[in-house]
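[1] Here is a sequence together with a model predicted from it:
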Amino acid sequence: MTRSGVSDRLLAAALHGLPRERAEWGQAMRAEMAAVDSRSERWLFLLGCLRVVVLRPGTWSTPRLVRFACCAVLAVTVGGIATAIATSSNPGQKLREGGWILALLIGSYLFGFLAITSRRCAATARVLLIGGGAGLASVGAAAVLMFAIPPVPRSIGSTVLLVALAALGAAALAQRPHDDRAASLAGLFAATVGSLGIVILVDIIASAGPAELIPIVVPTTLSPAMQISESRIELVDPYIGLLFLGAVMGLLLGITALLTRSRLATGWRPRGETPPAGGPTRRR
């Protein structure tokens, strides 16, 4: 691929996230890029386009922002896992033993995030903000409890309760009369975000948190320094269960988002809601 081809592809990727009403604007940018001959000027033009795309008000819709944030968090998570495996004593064995499981888990989260932020999904900006906000609230509540009442819990019981409360709260806030789609999507999204966020929080505490937050989960015959060091390694293990729970929620989220999308595509609408003119209808 030529350097000019790289700049063209980067511009196309940036413009792909534009709303439909900005499509002509993006096409004009690509046409101007094609008219620039100098390689350095093409890159300068690309930087200018990226700045405008990112900073222009109204360019980024809520679903696109949510998708970007979720994918960025997943990318950082995958990077952290890859680094941990690469720096381990036997990375090849770890990949053979658990690589496919991690791939399935990350794939489930990605499936859910992409499905709920797709253009044809029934999740509105309100649903995304309620679900994502509730999930982040559960992560914040977990952080407050861990710092206020140290050390970090050895089991995931309390964090599962926080995630469940976040999901129920999001579902209640997003509930609409005669339509349970918004509540289901918001609740599942909150559970997915909360589960993943708490696992990341515990991993950060285990890696860089103060010693008073680390529960001693190894034999006390070791020296105090070794107890803390080994306990940091063991602390994350129980929270793998929460990671699995979040992956299941992500899978259910993706399936629910696809089902609501198919309903919209066939013209299904909640009882009492006026169908669009000329569109097909299906009564419940």
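    Ah, there it is.

[2] make it CA atoms for all contacts and neighbour counts henceforth
    Fine.

[3] Which parts of this structure are strands?
    Assigned by DSSP state E, the strands in the chain number zero.

[4] put this beside the first:
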Amino acid sequence: MARVLGCVLVAAMAALVVLMLVASPDKAGEGGPVFGVLLAAYLVAFLYGRPDLSAVATGVAAAVLWLAVVALIPPVSLALALLSVAVAGVVGVWLTRNPVAGLAAAMSSALLITTVAWALVTYGPERFVPVLDAPGAADPLLESRIEAPDPYVGLLALGALLAVVLVAVRRFRTVNAAVST
């Protein structure tokens, strides 16, 4: 079930990336391959890393909590997103006593929070869009909608790095189990 949920999360992010790249064809040449690699890391982690359902659910719960706070105190905040990812990792370890579950929880929350944040700042109500200083912009809201998702690429990359670590740990354990027998 965790694999299915993970694949759904990756598919949602992939659909949003496609929508964003279609809206900004000039970014597609440089951003498309980067997003492809990042999403591939997530996909491999969900399929090969085999995270526990409780870990993925913890990541989803952290993202839902982040969304609730953002809904009460807009606009979206990268600092709050990073805090939520860290909390997901800590809670994942605390619940399962397994550091790998913490990695999976943090990875899952990073992916879902990035997806929701991009959707909110791009397509959501104005109150969710952070006001960015755009001197001389004809439409400051439009400029903020265009620029606001950019910092979340770092969050997406952080989650992808956690995904790579998750796969490496899984591979290490598989090889050690084979050598031990």
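    That came in fine, so what should we check first? Quantities reported herein were computed from a predicted structural model and do not represent experimental measurements.

[5] Could you tell me the TM-score of the two chains?
    Here the superposed chains carry a TM-score of 0.89, computed using TM-score structural alignment, normalised by the length of the second structure; 181 aligned residues with a C-alpha RMSD of 2.0 Å.

[6] Go through stretch 131-150 of the second structure and flag the buried ones.
    Of the residues in stretch 131-150 of the second structure, 131, 141, 144-149 count as buried by neighbour count, 16 or more other C-alpha atoms under 10 Å.

[7] okay, the residues you listed in TSV with distance to A104 of the second structure next?
    Output for those, formatted as TSV (distance: C-alpha to C-alpha, whole Å):
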residue	distance to A104 of the second structure
V131	32
L141	35
S144	32
R145	30
I146	30
E147	29
A148	26
P149	23
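
[8] Out of those residues, which is nearest to V87 of the second structure?
    Taking C-alpha to C-alpha as the measure, V87 of the second structure lies nearest P149 of these, at 21.9 Å.

[9] The corresponding residue of the first structure for that closest one: what's it in contact with?
    Aligned by TM-score structural alignment, P149 of the second structure pairs with V236 of the first structure. Counting by C-alpha atoms under 8 Å, 6 or more residues apart in numbering, V236 of the first structure makes contact with 199, 202-203, 206.

[10] Compare those with the second structure and list the overlap.
    Retained in the second structure: 202-203, 206, out of those (criterion both residues aligned by TM-score structural alignment, their matches' C-alpha atoms under 8 Å).

[11] can you pull out the helices in the second structure?
    2-23, 25-47, 53-72, 78-96, 99-123, 140-147, 152-180 (DSSP state H).

[12] What is the burial count for the corresponding residue of the first structure for T122 of the second structure?
    Taking TM-score structural alignment, the alignment pairs T122 of the second structure with S207 from the first structure. By other C-alpha atoms under 10 Å, 15 other residues sit near S207 of the first structure.

[13] doesn't S231 make contact with S207 of the first structure?
    No. Contact criterion C-alpha atoms under 8 Å: S207 of the first structure and S231 do not qualify, at 10.4 Å.

[14] In the first structure, what residue corresponds to V87 of the second structure?
    Using TM-score structural alignment, the partner of V87 of the second structure in the first structure is L165.

[15] likewise S54 of the second structure?
    By TM-score structural alignment, S54 of the second structure lines up with I130 in the first structure.

[16] if I pick the residue nearest the centre of the first structure, what's in contact with it?
    A centroid search over the first structure (C-alpha atoms, centre = their mean) returns C70, at 2.7 Å, as the residue closest to the centre. C70 of the first structure sits next to F113 when contact means C-alpha under 8 Å, 6+ apart.

[17] What distance do you get for the counterpart of it in the second structure to A62 of the second structure?
    Alignment note (TM-score structural alignment): C70 of the first structure maps to G6 of the second structure. G6 of the second structure sits 15 Å away from A62 of the second structure, taking C-alpha to C-alpha, to the nearest Å as the criterion.

[18] what does S144 of the second structure give?
    26 Å.

[19] Now flag whichever of the kept ones among the contacts of V236 of the first structure is closest to L15 of the first structure.
    Closest approach to L15 of the first structure among those (C-alpha to C-alpha): D203, at 34.8 Å.

[20] Can you get me a residue count around G31 of the second structure?
    With other C-alpha under 10 Å as criterion, G31 of the second structure counts 13.

[21] ok now do it, which residues does it touch?
    G31 of the second structure is in contact with L21, counting by C-alpha under 8 Å, 6+ apart.

[22] ok, now P75 of the second structure?
    127-130.

[23] now for it: what does it line up with in the first structure?
    Under the alignment (TM-score structural alignment), P75 of the second structure maps onto P151 of the first structure.

[24] how far away is its match from V139 of the first structure?
    16 Å.

[25] follow-up on the earlier one: distance check, the match of C70 of the first structure against I73 of the second structure.
    28 Å.
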